[in-house]
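Here is a sequence together with a model predicted from it:
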Amino acid sequence: MDSAWNRVLSVHRWILENGDKRTDPWPLVYSPVPVTLIFLSYLCMIWVGSRLMRNRKPFEIKIVLIVYNFAMVGLSAYMFYEFLVTSWLSNYSLLCQPVDYSTNPLPLRMARVCWWFFFSKIIELLDTLFFLLRKKNSQLTFLHVYHHGTMIFNWWAGVKYVAGGQSFFIGLVNTFVHIIMYTYYGLSAFGPHMQKHLWWKKYLTMLQLVGCSRTFWLLLLSKRYTLKKKQK
């Protein structure tokens, strides 16, 4: 038991000591403990919330949803702009871009928007809370919980160790899709009378699918490019 605990402490020490020194002082980055507690709280929220809402009527949170969704549009637009402009000014490659760990203005700017992207994944856990409060249980799927839960760990690790580099493209695509997605959610929150203006919903689904596949294929090409370069 002592040996196992010592290994855990050793891994935890390695995690703390081998991060990006630029981002370590930033909120929620230095240690994996805070983000782990957030994830466990998220799972508890789902478990407790689903039981509390079982015999209750759905809450009417129209105003909250409108404010939340359009706030997310604003945040997504800001991050998209930062990913796009910083990568453009830094002459980033779309296929193989290493991380610049220097403290020059542009690498730090990219690291900061990566942090905001990570933090936005924590904010997006509210999506699940709103499903619970509105009793939209059909949307509370395993895939939904898995996606939201794992994204905070993925991007915590990204900010902790590789704040920038090739991962910028995932953030660029994701924030663009989220601008459209949260605009749709914000408009639909106004009520049924808005549905006739949301005929483009099917194109949003297509955009989400294309965005995911585009990211996958770009990362695959990047991996093959890196392997070929090493072989040479």
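That came through, no problem.

C-alpha only now, for contacts and for neighbours.
OK.

So which residue is smack in the middle of this structure?
residue 121 (3.8 Å; Cα atoms, centre = their mean).

could you pull out the helices for the chain?
2-17, 33-52, 62-89, 105-123, 126-133, 142-161, 168-188, 201-231 (DSSP state H).

Please list all residues in contact with the closest residue to residue 118 other than its chain neighbours.
Once flanking residues are discounted, residue 118 sits nearest to residue 155: 5.1 Å by Cα to Cα, 6 or more residues apart in numbering. Counting by Cα atoms under 8 Å, 6 or more residues apart in numbering, residue 155 makes contact with 114, 117-118.

And the closest residue to residue 177 other than its chain neighbours, how far from residue 164?
Once flanking residues are discounted, residue 177 sits nearest to residue 208: 6.4 Å by Cα to Cα, 6+ apart. Here the distance between residue 208 and residue 164 works out to 23 Å (Cα to Cα, to the nearest Å).

Second structure follows, compare the two:
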Amino acid sequence: MEGLIHLPHYWFVSNPTVKHFQWRQGETFASSFLFLTLTVFTYLSLTFLLRRLSFPPLSPSILRPISAVHNLILLLLSSSMAIGISLSSLSQMQNPKWLLCFPKSQTPTGPVFFWAYIFYLSKILEFIDTLLIILAGSDRRLSFLHVYHHAVVIVMCYVWLSTVQSLMPIALATNACVHVIMYGYYFCCAIGRRPRWKRAVTDCQIVQFGLSFAISIVMVYYHLSGDGCSGIWGWCFNAVFNASLLALFMDFHSKNYARKKKMMIMDKLS
């Protein structure tokens, strides 16, 4: 029994690859600003080009198995990241304050930053979401919110690592948990078992942003009242991005669910 308890800790925290990880700007794979720029540019260019080609959508019999495998991979990866960052944070933190405010001397080394790196790379894999939407011919799903989120979130993850940004462990853990719910929903849809909790996906994303702003107040207090927190300029970028996403998600939420509720009321009255 004791071995079973220590086994997850070894694979998620203590094994040498995770424990001794170090982000080296320009040396670690995908760590250069040029790589980031080319990745975002390629994503936006291919999305625009493939959308303009207007080829016939793939048959659901072909697309659903591909989508199911893709979403299952991201579901398992998100689950691993949620567990990994949680166990790593408990192992690496010097005190509870560390989760909110890295000291300015903090270096991007250790298991927490390994999982932040995996999270960063996973955002490239998530670009396949857009390709599947285009192949399905779903114009409604290929929204500005979708493309904007996918293009900028990878920049945010890069900033987390390159600036050693405070609050990153909590942000990563909550985001990974939301993605477990989201990709769990998409996987169920792909195998023909559409859950009834679609709205919960958007609601969880909105709650995540609210939580992010709430704990940011504590981080800013620590930054101003003490020796300062690491990566404050990275946090500023993150805060602006989250604010823009929250506004877009709220707009999406009101347009989709408020409209459906109104239609249901009208149907009952007619």
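Right, received. Where do you want to start? Because the structure is predicted, anything quoted here is derived from the model rather than measured.

which one in structure 2 is aligned with the residue nearest to residue 177 of structure 1?
Structural correspondence for residue 208 of structure 1 with respect to structure 2 (TM-score structural alignment): residue 205.

That match contacts residue 179, doesn't it?
No - checked against Cα atoms under 8 Å, the pair residue 205 of structure 2 and residue 179 is beyond contact range at 9.0 Å.

Residue 81 of structure 1 maps to what in structure 2?
Looks like residue 81 of structure 1 aligns to residue 83 there (TM-score structural alignment).

count of residues packed around that match?
20 (other Cα atoms under 10 Å).

next one: stretch 18-37 of structure 2 to chain centre, how far?
18 Å (Cα atoms, centre = their mean, to the nearest Å).

what sits up against that stretch?
For stretch 18-37 of structure 2, the surrounding residues in contact (Cα under 8 Å, 6+ apart) are 12-13, 108-111, 113-114, 117, 154-155, 158, 161-162.

Would you mind writing the PyMOL command to select the buried ones in those?
One line in PyMOL is enough to select the buried members of the contacts of stretch 18-37 of structure 2, burial here meaning 16 or more other Cα atoms under 10 Å:
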select buried, resi 12+13+108+109+110+111+113+114+117+154+155+158+161+162
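
ok so, going back, alignment lookup: the residue nearest to residue 118 of structure 1 to structure 2.
Residue 155 of structure 1 maps onto residue 157 in structure 2, by TM-score structural alignment.

Could you check how far its match is from residue 196 of structure 2?
In terms of Cα to Cα, residue 157 of structure 2 sits 31 Å off from residue 196 of structure 2.

and if you look at residue 25 of structure 2?
Where residue 196 of structure 2 is concerned, residue 25 of structure 2 sits at a distance of 44 Å (Cα to Cα).

Looking at the two, which one has more neighbours?
residue 25 (14 against 8).

Tell me the counterpart of residue 227 of structure 1 in structure 2.
Using TM-score structural alignment, residue 227 of structure 1 sits opposite residue 224 in structure 2.

what residues are up against that match?
Residue 224 of structure 2 neighbours (Cα under 8 Å, 6+ apart): none.

go on, the one 10 residues further on?
Residues counted as contacts of residue 234 of structure 2 (Cα under 8 Å, 6+ apart) are 159-160, 163, 165.

name the element it belongs to?
helix 232-253 (DSSP states H and E).

What angle do helix 232-253 and whichever helix or strand comes after that helix make with each other?
The helix or strand immediately downstream of helix 232-253 of structure 2 is helix 259-269, counting by DSSP H and E. Between helix 259-269 of structure 2 and helix 232-253, the angle comes out at 20 degrees (axes from the mean of the first three to the mean of the last three Cα atoms, to 10 degrees).

Determine the set of other helices and strands touching helix 259-269 of structure 2.
Judged by 3 or more Cα pairs under 8 Å, 6 or more residues apart in numbering; DSSP states H and E, helix 259-269 of structure 2 has no packing partners among the helices and strands.

mind listing what's buried in that helix?
Buried, per 16+ other Cα under 10 Å, within helix 259-269 of structure 2: nothing.

Repeat that for stretch 202-210 of structure 1.
For stretch 202-210 of structure 1, using 16+ other Cα under 10 Å, the buried residues are 204, 207-208.

For that stretch, give me the average deviation versus structure 2.
Its aligned residues in structure 2 lie a mean 1.8 Å from stretch 202-210 of structure 1 after superposition (mean Cα distance after the TM-score superposition for structure 1).

now stretch 33-45 of structure 1
Relative to structure 2, stretch 33-45 of structure 1 is 1.1 Å off (mean Cα distance after the TM-score superposition for structure 1).

what's the matching range in structure 2 for that stretch?
Under the criterion TM-score structural alignment, stretch 33-45 of structure 1 matches residues 34-46.

per the alignment, residue 124 of structure 1 corresponds to what in structure 2?
Per TM-score structural alignment, residue 124 of structure 1 is aligned with residue 126.

Contacts only, for that match.
74, 150.

sorry, back to before: could you tell me which residues touch both of residue 205 and residue 179 of structure 2?
By Cα under 8 Å, 6+ apart, no residue touches both residue 205 of structure 2 and residue 179.

one step back: what's the helix holding residue 234 of structure 2 aligned against in structure 1?
By TM-score structural alignment, helix 232-253 of structure 2 lines up with nothing in structure 1.

now the angle from that helix to helix 168-190?
30 degrees.

what's the spacing between helix 232-253 of structure 2 and its chain's center?
13 Å.

Report how many residues lie close to residue 56 of structure 2.
That count, for residue 56 of structure 2 with other Cα under 10 Å as the rule, works out to 10.

which residue lines up with it in structure 1?
Alignment note (TM-score structural alignment): residue 56 of structure 2 maps to residue 56 of structure 1.
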